[in-house]
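> got a predicted model here, sequence first, then my questions.
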Amino acid sequence: MNLTVTAAAVDWFRQEWGCEAGDTIRFFVRYGGVSTVQDSFSMGIAKEQPNEIGLSTTVDGITFYMEKDELWYMNGQGLTVDYLPATDEVDFKLT
């Protein structure tokens, strides 16, 4: 399993959330919403400190992560986080 955050997504986090080196961004599982990853669940995003990192990547000094107890969501696959300018949305795909 790996976590990939594209340059477009990193730029979006810098512009929209004011992220800078040293910040931590959590991707978490939430019940409900629309997802191509798991039925009845979707991904949420929060700017918060980690508790128990299960998967992470650092891009331009910003650490993106998922907690260990939420890795079930990925079914053993990797996760790519991208930004789609056409819809102005952050996109999550299993890889």
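Perfect, I can see it now.
> CA atoms for contacts and neighbours, from now on please.
Will do.
> farthest residue from the center of the protein?
Most distant from the centre of the chain: Ala86, at 19.1 Å, with distances by CA atoms, centre = their mean.
> against Thr4, how distant is that residue?
Relative to Thr4, Ala86 is positioned 20 Å away (CA to CA, to the nearest Å).
> do Asn75 as well
16 Å.
> who's more crowded, those two?
Set side by side, Asn75 and Thr4 show more neighbours around Thr4, with 21 against 11, by other CA atoms under 10 Å.
> try it against this one:
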Amino acid sequence: MKINISDEALNWFIDEMGLKAGDGVHFYGKVYGKTNVHDGFSLAMQVKKPADPEYELKLKDISFFIEHGDIWFFSGYNLNIDYDSAIDGPKYTFVDE
């Protein structure tokens, strides 16, 4: 389980979410929606500092992380995040570990 973020997606997070050094982005699963590997659940995120991270990626001193209680949603997968110019936002793709 890991997170990969393209440079373009990282810049989108910084610009659109107003992130600065020391901030964090928590990724987790929520009910309703779907991903390329989940039906009935979608990916959610919120700006907050890590409390009990199971996985953490630091880029430009910003933490992108998954908390211990959210492992079920990411188990067996890596999360790739790219920038999609068609939607002017991030595109999330789960791939097998």
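The structure has been received and is ready for your questions. Bear in mind that the values here come from a model prediction, so they are computed numbers and not experimental data.
> fetch the TM-score of the aligned pair.
Here the TM-score for the pair of chains, by TM-score structural alignment, normalised by the length of the first structure, is 0.89; 95 aligned residues with a CA RMSD of 1.3 Å.
> coming back round to it: which residue in the second structure aligns with the residue farthest from the centre of the first structure?
Alignment note (TM-score structural alignment): Ala86 of the first structure maps to Ala86 of the second structure.
> and its match, which helix or strand is it part of?
Assigned by DSSP states H and E, Ala86 of the second structure belongs to neither a helix nor a strand.
> relative to Leu43 of the second structure, how far out is it?
Relative to Leu43 of the second structure, and taking CA to CA, Ala86 of the second structure is found at 19 Å.
> distance of the residue minimising distance to the centre of the first structure from Leu79 of the first structure?
By CA atoms, centre = their mean, the first structure has its centre lying nearest to Phe27, at 4.0 Å. Distance, Phe27 of the first structure to Leu79 of the first structure, by CA to CA: 10 Å.
> and for Glu48 of the first structure, the neighbour number?
Glu48 of the first structure has 11 nearby residues by other CA under 10 Å.
> for the longest helix seen in the second structure, packing partners?
Assignment by DSSP state H gives helix 7-17 as the longest helix of the second structure. Using 3 or more CA pairs under 8 Å, 6 or more residues apart in numbering; DSSP states H and E as the contact test, the elements touching helix 7-17 of the second structure are strand 77-84, strand 89-96.
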